[in-house]
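**Student:** Give the three-dimensional model of this entry:
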Amino acid sequence: MRVKRFALLALLGVLLFGVGLAELLPTLGLGGPWPWGLLFGGLLLAVLGIWAMNRSMLAAFTEPEEVPERVYVRRRLERGPKVVAFGGGTGLSRVLRGLKEHTVHTTALVAVTDDGGSTGRLRLSYGLPAVGDLVDCLAALSDHPALPELLAHRFDRGELKGHTFGNLFLVTLFEASEDFAEAVRRANAILNLRGQVLPATPEAVRLKARFQDGGEVVGEVAIRERRGRIREVFLEPEPEAVMPEALEAIARAELLVLGPGSLYTSVIPSFLPKPLQKAVQQAKAPLVYVANLMTEPGETDGYTAYEHYKAVAYHLGRRPEVVLVHTAPIPEEVLKRYAAEGRHPVTFDPRPFAADGVRVLTGDFREEGPLAQHDPKKVVQALLGLV
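**Tutor:** Here you go, the predicted model:
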């Protein structure tokens, strides 16, 4: 950057302007032409110096030509609704990518009970909550197009093999602050988000499931592998703390969104802390549940959309007023691929929803392509129609 030379240019302009003004004032404008030259020449140099200095400093962060567009977009997003979205993993991050195109007032409340892969190893080493889903959501809300790829970079050799840069980044902030909540706050500030990403709790808790046959299992990975009908899930130990920003966001929200995502290991754990449940129960904003497109082996085998909804309502203590359900056909080749993994479309019957007085938004919410995933644009368009 050439800030110093431009600053000197601006300073020279101010000095010349001052000299010219000093020569003109005693004569009340009756002096010769040279004071006027100093006056206007100095003013021109000052303006040019300040303009060039601003461009040089802005170039460190963005192309100066992009500034008007960025300002316009930011102002438009500032007028967007206040949304709180609960969940974890791929489902929530896809919704966040859609929301950030419409508002900067999104708060993501993320489940922190994952204990597999890189996240599981870091939990064992550092005794902190799960970071993987938090990183995915931080990437989704980032205002910089290169950050998602950077945060998702996974090392493939050496002692770091299997870890992602994003996971290590968040652990580094935790090491520096020795406080997980503060580490998350710093990550939000550094990554320049269109909103904020917060953990459901800053405490290192684990997920425990009680099955219909009376069996109990601790840990997300173990729950998925156990298979069987789940009766309920809860956190162990019961967390005492949630971040105050989370409670404030829920109280101010114009819309509360649950899911999509793994029912018992992502969506429900994101609101299990008692303070969050109480805040949602007391919130005036409408509550929407985005039902999954496909069932998940060992977790929701054979579940209908209504059974997903009932599980959410049971654990939360508040029934969603609106449920969003994909009802359009899914291509046969996609269904075959998922069937090989034991996953099948979530079936929908409107009658039990009608009996409960629940509004159901049906339609095509799937993203085109080889996967059965929600389309961020389609889902968010439906959600924002409720605000």
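**Student:** contacts, neighbours, all on C-alpha from now
**Tutor:** OK.
**Student:** where exactly do the strands run in this structure?
**Tutor:** Taking DSSP state E as the criterion, the chain contains strands spanning 83-87, 106-110, 196-199, 206-211, 216-218, 230-236, 255-258, 287-290, 322-326, 359-363.
**Student:** Indicate which one of these is closest to Arg75.
**Tutor:** Closest approach to Arg75 among the strands of the chain (CA to CA): strand 106-110, 15.0 Å.
**Student:** List of residues touching the closest one?
**Tutor:** Among residues not part of strand 106-110, those counted as contacts by CA atoms under 8 Å, 6 or more residues apart in numbering are 81-88, 96, 99-100, 133-134, 137, 194-200, 246, 249, 270-271.
**Student:** ok now stretch 276-291, how far from the chain's centre?
**Tutor:** With CA atoms, centre = their mean, to the nearest Å as the basis, stretch 276-291 stands 18 Å off its chain's centre.
**Student:** List the buried residues of it.
**Tutor:** Of the residues in stretch 276-291, those buried under the neighbour-count criterion (16 or more other CA atoms under 10 Å) are 276-281, 283, 285-291.
**Student:** Now, those residues that are in helices?
**Tutor:** Residues of the buried residues of stretch 276-291 located in helices (DSSP state H): Leu276, Gln277, Lys278, Ala279, Val280, Gln281.
**Student:** Also this sequence, please, to line up against the first:
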Amino acid sequence: MKTYRIRKPNIVVIGGGTGLPVILNGLRNQGASITAIVTVADDGGSSGSLRKSVNISPPGDLRNVLVSLSEMPKLFEDLFQYRFNEDDEFLANHSLGNLIIAALSEMRGSTYEAIQILGQIMQVDGHVYPASEKSLTLHAEYADGSVVSGESKIAEKRQKIERVFVTNSCDNEKPKPSRKVIQAIKDADMIVLGPGSLFTSILPNLMIKEIGEAVVEADAEVVYICNIMTQKGETEHFTDANHVEVLNRHLGKKFIDTVLVNTEGVPEGYMDTEKYDEYLVQVTHDFKRLREEGCRVISANFLKLRKGGVFHDGEKVVEELFRIVLGPKY
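**Tutor:** Below is the predicted model of the structure:
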């Protein structure tokens, strides 16, 4: 049930992947004024196929965010999220929503415009902006000096990542933020990073120079929701402090104000390691180093177990976010 408030805090959420919609849905239900800034560097699966064949920004993360903030009837949401079977040849593994975004992007000549139109059609409660109006290519530089290009290829090397950076996929111009993104960051009461893959969902947005600078310079509280599990080829052997160190190093400043850390253990043998094969073990804690990074640490049970998977409990996370942004009386 949705909660209505006299004061609606302006909360900007930056990221991508499957974790973001869980938080956005919880924020919507609690009556926040929401802006979602979504990565456009995905090049795998249905999104990757469409960005190559139709020359659009990858639609998958944008689709999931639209649905998480939508007031549409459940049947319409299910239809938008429907994914065609693997044996459907041409349509195999494409979701209907991705195809609709591709069609509207081609009609309007802009994925940004397509998302704004769909936001109205889907009765989206909030604003959804692709981080850039052009699709981006994500690059990773490893400890040995080698560089791999393409979000879907980065984890395959399974070496320590020194840094990531983005370039425009279709031209040599420097990546620019979508219209209204910087103003949304400036107007925010709170900026939330994650949950999501550190190197491939969160940092691609911040590596757009103007977005990274706006977040660092913002008056808003910057909150990082630390991942519960380490990820193969990205954050293997990482502590929670390692996640924050990477973010601060990429932005050149200790800009994270608060970190939300899950302290509840995942039951042994619970994870479906075939279905969720990219996740390895739980992120370990290093509260001393977190404090050295200059951030406040809020540790609690944010764990939700569902169908062999490990997720953040959206309601518990959002309750903590509101306590931060509205004060202890919330």
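**Student:** rewinding a little: rebuild the ones in helices among the buried residues of stretch 276-291 of the first structure as TSV, extending it with distance to Val205 of the first structure.
**Tutor:** As requested, these are exported to TSV (distance: CA to CA, whole Å):
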residue	distance to Val205 of the first structure
Leu276	15
Gln277	16
Lys278	19
Ala279	20
Val280	21
Gln281	23
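**Student:** with those residues in mind, which one is nearest to Asp213 of the first structure?
**Tutor:** Gln277 (26.9 Å).
**Student:** Alignment lookup: the closest one to the second structure.
**Tutor:** Aligned against the second structure by TM-score structural alignment, Gln277 of the first structure finds its counterpart in Gly212.
**Student:** What is the neighbour count of the residue nearest to its match when sequence neighbours are not counted?
**Tutor:** Leaving out its chain neighbours, the residue that sits closest to Gly212 of the second structure by CA to CA, 6 or more residues apart in numbering is Leu206, at 4.3 Å. Here the neighbour count serves as a burial measure; for Leu206 of the second structure (other CA atoms under 10 Å) it reads 26.
**Student:** got it, and Tyr4 of the second structure?
**Tutor:** Using other CA under 10 Å, Tyr4 of the second structure is surrounded by 12 other residues.
**Student:** Let me see the contact set for it.
**Tutor:** If a contact means CA under 8 Å, 6+ apart, then Tyr4 of the second structure has Gln30, Gly31 as its contacts.
**Student:** if I look at it, how far off is Val166 of the second structure?
**Tutor:** Separation of Tyr4 of the second structure from Val166 of the second structure (CA to CA, to the nearest Å) stands at 39 Å.
**Student:** circling back: would you check how far apart the residue nearest to Gly212 of the second structure and Gly45 of the second structure are?
**Tutor:** Note on Leu206 of the second structure: its distance to Gly45 of the second structure, by CA to CA, is 23 Å.
**Student:** Val164 of the second structure matches what in the first structure?
**Tutor:** Residue mapping for Val164 of the second structure onto the first structure gives Val233, with TM-score structural alignment as the criterion.
**Student:** typo on my end, Glu292 of the second structure
**Tutor:** With TM-score structural alignment defining the correspondence, Glu292 of the second structure maps onto Ala355 in the first structure.
**Student:** Lys52 of the second structure too?
**Tutor:** Residue correspondence, TM-score structural alignment: Lys52 of the second structure in this structure matches Leu124 in the first structure.
**Student:** Same check on Glu320 of the second structure?
**Tutor:** Residue-level alignment of Glu320 of the second structure against the first structure, with TM-score structural alignment as criterion, gives Ala382.
**Student:** Over to Val22 of the second structure?
**Tutor:** Checking with TM-score structural alignment, Val22 of the second structure has Arg94 as its match.
**Student:** picking that back up, of all the strands of the first structure, which lies closest to Leu141 of the first structure?
**Tutor:** For the strands of the first structure, distance to Leu141 of the first structure was read as CA to CA. The smallest value, 7.7 Å, belongs to strand 196-199.
**Student:** picking up where we left off before, the match of Glu320 of the second structure and Ala204 of the first structure, how far apart?
**Tutor:** With distances defined as CA to CA, the gap from Ala382 of the first structure to Ala204 of the first structure amounts to 35 Å.
**Student:** quick one, which of these two is more surrounded?
**Tutor:** It is Ala204, of Ala382 of the first structure and Ala204, that has more neighbours when counted by other CA under 10 Å, with 18 against 15.
**Student:** who's in contact with the residue lying closest to that one once chain neighbours are set aside?
**Tutor:** Here the nearest residue to Ala204 of the first structure in space, its sequence neighbours aside, is Pro129; by CA to CA, 6+ apart that works out to 4.2 Å. Taking CA under 8 Å, 6+ apart as the criterion, Pro129 of the first structure is in contact with Val112, Thr113, Arg123, Pro202, Glu203, Ala204, Val205.
**Student:** Could you find the counterpart of Lys8 of the second structure in the first structure?
**Tutor:** For Lys8 of the second structure, the aligned position in the first structure is Gly80, judged by TM-score structural alignment.
**Student:** so what's that match up against?
**Tutor:** The neighbours of Gly80 of the first structure, taking CA under 8 Å, 6+ apart as the test, are His102, Thr103, Val104, His105.
**Student:** Could you check how far it is from Glu254 of the first structure?
**Tutor:** From Gly80 of the first structure over to Glu254 of the first structure the distance is 10 Å, taken as CA to CA.
**Student:** Now do the same contact list for the residue nearest to Pro273 of the first structure when sequence neighbours are not counted.
**Tutor:** The shortest distance from Pro273 of the first structure to any residue other than its chain neighbours is 6.2 Å, reached at Pro239 (CA to CA, 6+ apart). Residues in contact with Pro239 of the first structure, defined by CA under 8 Å, 6+ apart, are Thr201, Glu203, Val205, Pro273, Lys274.
**Student:** correct me, but the first one touches Ala241?
**Tutor:** Yes. Applying CA atoms under 8 Å as the test, Thr201 of the first structure and Ala241 come out as touching, 6.1 Å apart.
**Student:** Name the residue in those two with the higher neighbour count.
**Tutor:** Per other CA under 10 Å, whichever of Thr201 of the first structure and Ala241 has more neighbours is Thr201, with 28 against 14.
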